[in-house]
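1. predicted coordinates and the sequence they were generated for:
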Amino acid sequence: MTRPIIRFSAITPFFDWRWLDSPSRNRWGTRMPTVRDVTIRLLRELGITTIFGNPGSTELPLFRDFPDDFRYVLGLQESVVVGMADGYALATRNAAFVNLHSSAGTGHALGNIFTAYKNQAPLIITAGQQARSILPFEPFLHAERAIEFPQPFVKWTCEPARPQDVPLAIARAYYEAMTPPCGPAFVSVPVDDWDADCDWVSGREIATLNPGDPAAVTKLADSLQRAISPAFVLGAGVARDQAWEELIALAEQQKASVYVAPYTSRSVFPETHRLFRGFVPAFKEAMNTLLAEHDLVVAFGGPLNLYHAEGQGPDLPAGICCWTLGDNPRVLSWAPVGNGILGNCRAIAAALMVHTYPVERTAPPLRLQAPELDRAVLDDRLAMQIINEVLPANGVIVEEAPTSRGPMQEYLRLDRQDGFYTSASGGLGYAMPAAVGIALARSEERVIAVIGDGSAMYGIQSLFSAYQLNVPVTFVIINNGKYQALRKFGRIFGMQDVVGTDLSGLEFCALARGHGLPEGIRVNDAEGLTNALNRSFATSGPSLIEVLVSP
C-alpha cells in the first residue's frame, strides 16, 4: 500500500441568490466571490474545516459569516495555537490551517513553528497584515518584512502582490506543506484583502510518493543479505510514512536488531518485540559503544548521528557499513557517514523485502529487563511503570518530560502504531497543546500527556482549550520542583549548581481549576496514582493529575 496521492478536483462555480444586491457583479449579473469565499471553499475541498487561532484585529474579516460546517479552535497564546495544529496535522495526516496575528502574535508562535518544522508537520500558517493603503506609513500592529520573520523554519513564505492572489498563495502553501519533507508554509494576508473580489481557484493533483532509486535499493539489499549482524535504527519518518508493518516484517526476515534513533518523536517499532534492543543515545561515544557489535547499520526515517553535545572519536566504529534512508534531503546531505537513499521508508522497506530472503543468522540477544522497583517510593520510574500497567488499549502517549525520558524508555513499553508523540526540536511548550490537537483528531481514544513541571508552564494555557473542547486528555504532571534535566546536563560542563532551576511553589491543581477543569488530583504514592489514572480514564473529558515524585 503506497502513500496516498494528494488529490484535488476542480471547483464548479455556483449561484448564490444572496449576492444579487451586491454592486460587484460579473458579466452574467451574479456577484463575484470574495477572497474569503474562495478561500473557505478551497479549504473545504482540501478537507480542512478546522481553523486554529487566537484572533486579532487584522484577522477578523476572515471570519465574517463564518460557515456552520467550520470549527474555530481557540488557543490563549499563539505558541499553543501552533502546537495544537501540529498535533492535529500529524494525527489526521492532512495539513492544518493556522491563523495568527501579525508580528507580535507570529513572534509568540515561533518556538512551536520551529518544532513543527523539525516534526515535519504540514501546516498552512496565515498571519494578519495591516491594510495595504496604510502600509507605507508603518501603521500600528503591521508586520515589517513579514515573509522573512518566520524563516528559516518554514518551507515557503509569501505576502501576495494582489488580493486576488491570496487563495492561490494558500493553495500553494498547502501543496508545499504536504509535499515531503512535509512542514509549515506561511502566508501574510493584509486585512482588507479578504473582502476583495476574486475568481474561483481550482485544485490540482500532485503525486508525492518517492520509492527511492531502484539501483540504490538493490545495492542496499545486497549489503543487507551479506551482513553478519545488521541493525535497523528507526526515526520518526517511519511513522510519517506508515512503515510500521513493513519494518516489523523486514526485521523478522533478516533477524536484525532494531533500535530507535536519537530523540525520535514518534512510535516506530513495538518495544516489547523480541528484536527491539533499545534507544540510541545522542552522544558520540555512547552511540559507538552501543552499535559496535554490528557490521551494517540502516537508519530508516531520520538522522542517525544526531548529537546533543560534543564528543570524541569517529561517528561510527570502523568497519560498519551505514545507509540512511528518508524523505528529507537535508538530513541525507549532512549525515557524516555512509550512503543515502532519498525516498519513502515504507516503499523502500517493501522493496527490500522483495530483493532479500531469510538468512541463517543468530538471533540478537534480548533487551535487558528493567530493574524491580520499590513501590513504597514514588519516583518518576515508578510513575512510568504505573502508567504502563493501567494504560488503556486505545491510549496515546504525548510526552514532554525531559528528566523522565530515560525512565519512560525503561518502564513504559509502547507497542502501538501512532501511539507516541513528542517534540523533535527539543523546545518546550509543545506537548500540552499537541495533546489537545491529537485528542481532537482522535476523539475515540484516550490521550495521556506526560509533562514535566517546568515544561507544563510553557503551554499551561492548553488546559483552557482542552476544557472548551472537552477532549479526552489526561494531563499527568511529573512534579519534582525543579528543572532537573538542566541540573543533570550541567554536570557535563562540570557544574554542581545551576542557577534558575528552582520551581518550588507551583500548584498545578489550582492551575487546572483556574483554566476550567473541574478538578485536579495531587498524588504522592503508587496507590494514589493508580486510582487517579483509572478515575481519569473512566471520564470522557480532560483531567489533570499532579504527581509529586521523589528525586
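-> Looks like it arrived, so ask away.
2. only C-alpha atoms from now on, for both contacts and neighbour counts.
-> Noted.
3. ok, longest helix in the protein?
-> Assignment by DSSP state H gives helix 103-119 as the longest helix of the chain.
4. which residues are contacting it?
-> 77-83, 86, 100, 122-123, 127, 141-144, 146, 149-150, 153-154, 183-184, 265, 423-427, 429-430 (C-alpha atoms under 8 Å, 6 or more residues apart in numbering).
5. chain center to that helix, what's the gap?
-> Distance of helix 103-119 from the chain centroid (C-alpha atoms, centre = their mean, to the nearest Å) equals 13 Å.
6. then stretch 510-524?
-> Taking C-alpha atoms, centre = their mean, the mean C-alpha location of stretch 510-524 is offset from the chain mean by 26 Å.
7. so which bits of it are buried?
-> For stretch 510-524, the neighbour count (16 or more other C-alpha atoms under 10 Å) marks Leu511, Ala512, Arg513, His515, Leu517, Glu519, Gly520, Ile521, Arg522, Val523, Asn524 as buried.
8. try this one side by side with the last:
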Amino acid sequence: MQTTVRDSVLDLMRRFGMTSVFANPGSTELPLFRNFPSDFRYVLGLQEATVVGMADGYAQATRRASFVNLHSAAGVGNAMGNIFTAHKNQTPMVITAGQQARSILPFSPFLASNQAVELPKPYVKWSVEPARAEDVPPAIARAYYLAMLPPRGPVFVSIPVDDWDRPAEYVPARDVSTELRVQPDTLEKIAHALDASQRPALVVGGAVDRDGAWDDVIRLAELHNARVWAAPMSGRCSFPEDHRLFAGFLPAHRENIVALLSGHDVILAIGAPAFTYHVEGDGPHVPDGAALYQITDNPETAAWTPVGTSGVGSIRLSVRELATHRPTNAREAPGKRRAPQRAEPSTVMSVAYALQALGEVKRPDDIVVEEAPSARPVMQAYLPFTQSETFYTMDSGGLGYGMPAAVGVALGKPGRRVVCLMGDGSSLYSIQAIWSAKQLGLPITFVILNNRRYAALQDFAPVFGFAAGDAVQGTDLPDLDFCSLAIGMGCPARKVGAAADLHAAFEKALASNTTNLLELDVQ
C-alpha cells in the first residue's frame, strides 16, 4: 500500500510525541482526521483562541511541542491573540491550518487563505505553505525542530486539503540537539564579577523555570548570599517566594527598577529581559556604579539589552557552571523581605483577603494559572509560590490565555490540582475553555474575581492624564453572572459574597477534583 502525506505526518507526530491534537474542526482539515488513530487524542476548543491557549499550557507543562490544527484564514485570525502570547511565552508549538485545494487556488475560492504564509507573521519562528504535497511531511519535521530550538516558539504550516491523500515518503528519524551553551569566557567574566561583588543581585525570569534551572538558581543565590528579584511581567515563578533571599517583584518602570536595585554593585539577569518596561522612563537603566550581566536563551533579547554583558545559551547549563565557581569573597546575608500586613475580612471582601485565603487552603504543589492583571500586585504579596512549575501566566499582556491554558496545563500534569485565577473582564475572552475542561473531566477550579470593572485600566488611567474621579470609557462591567455562564456549559458553580464562607468554599472546590467555578464578589 502506498504511503500518503497523512501516513507520513502521523508517523512523525507519534515519534515527536505530538499525539494530542488541539483543534477546532473545519472542512479543509477533515482529511487529516479520517480514521483517526486510536492512540491519538483530539482536544476540542470551541474557538480558535481557546485552542491555541490550551496547546500553550500543555506545551509548557510537558516541555514538549504541542500540535495545533486551525481552520484556514478565519481560524488563524481568531487565534492570533494567543499565537502572539505563545510567541512571547516562547512556547514550542506546531500550528497547522487548512488551505483550499491546490487546483482551485488560482480562482480565489471560498475559504482559501490568499496569503497564508504572511497571516501569522511576525509571531511565528517560521511560516510555510509547501510547494508540493510531498513536501508537507519534511515541512512538519522542520517546523518541529525549529519550534524546539531556543528560543522556542510557535511555527506555522499551511496545508492544502487535497495534499493529505497524495503519495509521500516517510521522513527519516534524526537527532537534533536543542541545547546551546554560553561562551566559556563570558561565563568566566560573570563568575569573577559575582565573586568580586560586595552586594550582588539576581533578577530571575520565566526561562529559569522553563529550562529546569530552579534548583540551580537557588544554589547560585545561596552561594553568593545574593538578593533575588523577580523580573517585571514574568510569566512563571522562578524562585521560591518564601526563601530568605527573595526580595520581591520588580515593576515594569525604569526609574522604579533603578531605585529598587540601588546599592547593588553587580546585577545578573537570568532568563529574563533587562528590563521589560510598560511606560516611558528616563535616566539610566541600572543604578550608578552597578554592572549589568545577563544570561538569556534568546539572542534577540541579548541584542536589544541596552547596557552590560550578555551571554546566550541554556539557562540551566550556564547557572550550573557558575555555581561551580566557589566564591572567595564572604558577605553577610541581606535582610529578609518584609511580610505584608495580614488581610482581614470585610463586608465586601478585598482581593487581598480572597488571595490570602486561597494561599492558606491550596497545597504548595497545586498549580495556579493566572490572568487577573489588576490583582497581580496583590497576588504577589498574599499568594506566594514556593515550588517549580506551580505558576503560569502570559508574558504578552494579551487577554484570553488563562482559561484555556489552565486546561492545557491540567492535561499536561495529570493528577495535579489546578486553580485558574481570573479577573471578570479577562474571563470573557476565552470562556469556552470551561466547556472543554468539563468535557475532559479535569480537576480545575476556576476562580473569578468579580469587581464589575476593568480595574487594571481604571487604575492605570492616571498615568495617561486622567484626574481622580474621571470616567474611563468602556471599563464598567455590570450585570455579569459567571455562575450562570458556567452552569450553561455543564460546570458546577457557586457565588461567594461573604468572607466567612470563603475558606470552606475553597476547600470544597479543590477537594472535589472536578471542574468547578467559584465567583467571588470583591471590592
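-> Perfect, thanks for sending it. None of these values were measured; they are calculated from a predicted model.
9. hang on, the earlier thing: just the contacts of helix 103-119 of the first structure: which are in helices?
-> Glu78, Ser79, Val80, Val81, Val82, Gly83, Asp86.
10. about what we covered before: need the buried ones from the contacts of helix 103-119 of the first structure selected in PyMOL.
-> Command for PyMOL that selects the buried part of the contacts of helix 103-119 of the first structure, burial taken from 16+ other C-alpha under 10 Å:
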select buried, resi 77+78+79+80+81+82+83+86+100+122+123+127+141+142+143+146+149+150+153+154+183+184+265+423+424+425+426+429+430
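11. surely Met13 of the second structure meets Val21?
-> No - using C-alpha atoms under 8 Å, Met13 of the second structure is not in contact with Val21; the gap is 9.6 Å.
12. Val21 of the second structure belongs to a strand?
-> Yes - looking at Val21 of the second structure with DSSP: H, G, I helix; E, B strand; the rest coil, it is inside a strand.
13. so it sits against Leu70, correct?
-> No - applying C-alpha under 8 Å as the test, Val21 of the second structure and Leu70 come out as separate, 10.4 Å apart.
14. centre-most residue in the first structure?
-> In the first structure, the C-alpha nearest the mean C-alpha coordinate belongs to Asn119, at 4.5 Å (C-alpha atoms, centre = their mean).
15. so what corresponds to Phe493 of the first structure in the second structure?
-> In the second structure, the residue matched to Phe493 of the first structure (TM-score structural alignment) is Phe464.
16. from the buried residues of stretch 510-524 of the first structure, which two are the most distant?
-> His515 and Asn524 (23.1 Å; C-alpha to C-alpha).
17. mind listing the helices for the stretch 151-300 of the second structure?
-> Under the criterion DSSP state H, counting those that start in this stretch, helices of the stretch 151-300 of the second structure are mapped to 184-196, 206-210, 214-224, 254-260, 299-304.
18. residue contacts, the aligned residue in the second structure for Pro163 of the first structure?
-> Superposed on the second structure with TM-score structural alignment, Pro163 of the first structure falls opposite Ala133. Shown in contact with Ala133 of the second structure (C-alpha under 8 Å, 6+ apart): Val5, Asp163, Trp164, Arg166, Pro167, Ala168.
19. and the fourth one, how many neighbours does it have?
-> Same thing as Arg166 of the second structure. 15 (other C-alpha atoms under 10 Å).
20. what does the third one give?
-> For Trp164 of the second structure, the tally of surrounding residues (other C-alpha under 10 Å) stands at 24.
21. my guess is it meets Arg34, correct?
-> No - Trp164 of the second structure lies out of contact with Arg34 (C-alpha under 8 Å); the separation is 10.2 Å.
22. the first structure: which residue goes with Gly206 of the second structure?
-> In the first structure, Gly206 of the second structure lands on Ala236 (TM-score structural alignment).
23. Ser430 of the second structure now?
-> Looks like Ser430 of the second structure aligns to Gly459 there (TM-score structural alignment).
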